[in-house]
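# all I have is the shape, not the residue letters:
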């Protein structure tokens, strides 16, 4: 589980580190930072399109062997990204990383649950979430520091180096695991006939789109709205990620007892944070408090959604999580694209407001879906 948490750290760092390097990449490639943000859209939508077919194609491959192949592709693609001489080559490397990402997140959630001792599934998911959170705390801000001091290319090459270290650790610690309950094409109609599961998928798209409408452009937002220095922008990014660690602990303690209320609270918290992002950004004190709540809420949302998906689809866990991962990335891409349009059309200061409106739709659907599910399953709180 620790090795998989380390892997989650590596994968989450590389997915979101461009958020901290938009200006540096833009200056190097002679592009506006908001246009560079579209690389998150391309990356995320590649993951979205690839998740389901790649999961089905690899469903019979032994899991340790599959993870080894994923890491090799991941490392090679980072080397291509690190030496990219234009935006096209940069995106070719990023798409290779996206293919590795698509498979990793489709199988890692069910793997940690399989490896967890009996009665510790929530704790296992929390550990995986902790790896993701540490990426936000250390990986992304460190990537920004490296990018500012040595150049953004060195950030991606160093991620390749960390992955090269993580690969043998994973091979030494992970036992051979044959695929189980991965699902097949015949499982798809069964999954989508579950109203709560289908609702969760739509909620995922809405809430994640809302979040990334703002988070993708948080660097130029803080710079232009709050007029903060580069050091303070790095500080805010660290603060955002550090909130994920207590959030993972909170999930482990509260979610098992109140899964419905916990999910609903997370969605409403994310929505509220987006709506008040602009006024909170006018002071570093209010922005700091806001960032802690926002960062914790989005981490708890992701953990709660994964736990709900596993609970609702025990007969096809990899397939259900693959669909969730793909739709999560649809949301990332849609949010980055929407934020780009808002920033260019209305100004970067409006990304939180528009994101909050989209999030409000997700919050309303979440309330309705949980209410209907509660009526059909009175034991769920």
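Right, received. Where do you want to start? Given the structure is predicted, the values throughout are model-derived calculations rather than measurements. Residues are numbered from 1 along each chain as shown.
# can we go C-alpha only for contacts and neighbour counts from here?
OK.
# mind listing what's buried in whichever helix or strand residue 352 is part of?
In the assignment (DSSP states H and E), residue 352 maps to helix 351-376. Judged by neighbour count (16 or more other CA atoms under 10 Å), helix 351-376 contains these buried residues: 351-360, 362-363, 365-367, 369-371.
# which residue ranges of the stretch 101-250 of the chain form helices?
121-134, 140-150, 152-173, 187-192, 195-215, 218-225, 230-242, 244-254 (DSSP state H, counting those that start in this stretch).
# might you report the residue contacts of the residue nearest to residue 207 when sequence neighbours are not counted?
Spatial nearest neighbour of residue 207, excluding adjacent residues (CA to CA, 6 or more residues apart in numbering): residue 359 at 5.0 Å. By CA atoms under 8 Å, 6 or more residues apart in numbering, the residues touching residue 359 are 206-207, 209-211, 267, 270-271.
# again, only this time at 6 Å
Contacts for residue 359 (CA atoms under 6 Å, 6 or more residues apart in numbering) come out as 207, 210, 271.
# report the separation between the second one and residue 49.
Meaning residue 210. Look at residue 210 and residue 49: by CA to CA, to the nearest Å, they are 20 Å apart.
# who has more neighbours out of the two?
Taking other CA atoms under 10 Å, residue 210 and residue 49 do not tie; residue 210 has more neighbours (33 against 17).
# then this one, side by side with the first:
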């Protein structure tokens, strides 16, 4: 089981690095393509929109394709899209290639997790999922700062080329070690799609989007926040992204442990703490030591809320779990898309970069309100 899971984990690592590394090289991209930083931030939005569109649609349309064949196709497309980003001659072309790169990500994550479960021996499903998901954590902890460092010293195009190379290596390992598995579909395509009309699922997606919106907006513009507001040098940004990633790993484990014990109460507490931390980030943005500590806390809380949100989504769509995982990723990317656009407005037409963490805190508070509403409704007695 180890080598097939390592193959999938490596692809997850590459795709995660491709998604998050842009935050550390946003100023370099903007400068090279002669566009404002606010416009460069739309590259995050384009990638997120690709995941939003591609996740549910591709997951349903490819449900009857054997898993190994599907994984090979998805990863091959990701390699080409990231190479396209590395070679993009202009901002519009880069925008299009980032959208294309995002199209397959949610579906791949969903299929990778489902494949890990099917490859695992009995009683080892959770361990298999953890091994594949480790690629995401490593992508944040190692891939993002390394990608940012590469982009700052060798050019942002090299960052995307490295992402493509990492995905290509994972593809070769998939071809060698992942055996053929049957398709995941158990019913009609219409039956799979009916889950999208479920009110509980829509509320769960809304919770994912609202709870993530603020912190994703801050992370999208973390490089200019750290350099222009706090006063860190550009060379310090990769190290601070490593701090953020370390917090993300710790928070992911903490969030899962808390959600297993009391899902919605844990989410309410974590989202409240995230709201307060974003407000503190705004208040202390010009104090470098405090900001460095808060970067770790932000990473921890941003990822501590994810296990509970994912569990809520999967529980609401038990009849189509693979689609549910893709939808959960799409809900997160709704937040990323809106956050990129909102951050751009804040920088250009709004109150400015300095106020972004405070706006993020207010947005996260709406996630607290929704989680509290869901908890109160869940605790209401069912009418006879």
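It's in. Bear in mind that the values here come from a model prediction, so they are computed numbers and not experimental data.
# what does the residue nearest to residue 207 of structure 1 correspond to in structure 2?
In structure 2, the residue paired with residue 359 of structure 1 is residue 364, using TM-score structural alignment.
# then residue 302 of structure 1?
Per TM-score structural alignment, residue 302 of structure 1 is aligned with residue 306.
# compute the number of surrounding residues for that match.
Neighbours of residue 306 of structure 2 (other CA under 10 Å): 23.
# any idea how far it is from residue 62 of structure 2?
Distance from residue 306 of structure 2 to residue 62 of structure 2, by CA to CA: 26 Å.
# what of residue 339 of structure 2?
29 Å.
# these two: which is more packed in?
Neighbours per residue, other CA under 10 Å: of residue 339 of structure 2 and residue 62, the larger number sits with residue 339, 28 against 16.
# what residues are up against that one?
213, 217.
# which SSE is it in?
Residue 339 of structure 2 belongs to helix 321-348, assigned by DSSP H and E.
# for that helix, buried residues please.
321-347.
# now do the equivalent of residue 163 of structure 1 over in structure 2 against residue 337 of structure 2, distance only.
Alignment note (TM-score structural alignment): residue 163 of structure 1 maps to residue 167 of structure 2. Going from residue 167 of structure 2 to residue 337 of structure 2 by CA to CA gives 24 Å.
# number of nearby residues for the match of residue 163 of structure 1?
Quick note: residue 167 of structure 2 (other CA under 10 Å) scores 28 neighbours.
# for it, what are its contacts?
By CA under 6 Å, 6+ apart, the neighbours of residue 167 of structure 2 are 11, 14.
# repeat for the one 3 residues further on
When contacts are counted by CA under 6 Å, 6+ apart, residue 170 of structure 2 touches 7, 10-11.
# residue in structure 1 paired with residue 297 of structure 2?
Aligning on TM-score structural alignment places residue 297 of structure 2 opposite residue 293 in structure 1.
# give me the element its match is part of.
helix 284-312.
# what separates that helix from the chain centre, distance-wise?
Helix 284-312 of structure 1 sits 11 Å away from the centroid of its parent chain (CA atoms, centre = their mean, to the nearest Å).
# just the buried positions in that helix, please.
Under the neighbour-count criterion of 16+ other CA under 10 Å, helix 284-312 of structure 1 has 284, 287-288, 290-310, 312 buried.
# so what corresponds to residue 39 of structure 2 in structure 1?
Structural alignment places residue 39 of structure 2 opposite residue 35 in structure 1 (criterion: TM-score structural alignment).
# pull the number of nearby residues for that match.
For residue 35 of structure 1, the tally of surrounding residues (other CA under 10 Å) stands at 16.
# for it, what are its contacts?
Taking CA under 6 Å, 6+ apart, one finds nothing in contact with residue 35 of structure 1.
# what's the mean distance for the one helix or strand it maps to versus structure 2?
With elements taken from DSSP H and E, the one containing residue 35 of structure 1 is helix 33-36. For helix 33-36 of structure 1, the mean deviation from structure 2 after alignment is 1.4 Å (mean CA distance after the TM-score superposition for structure 1).
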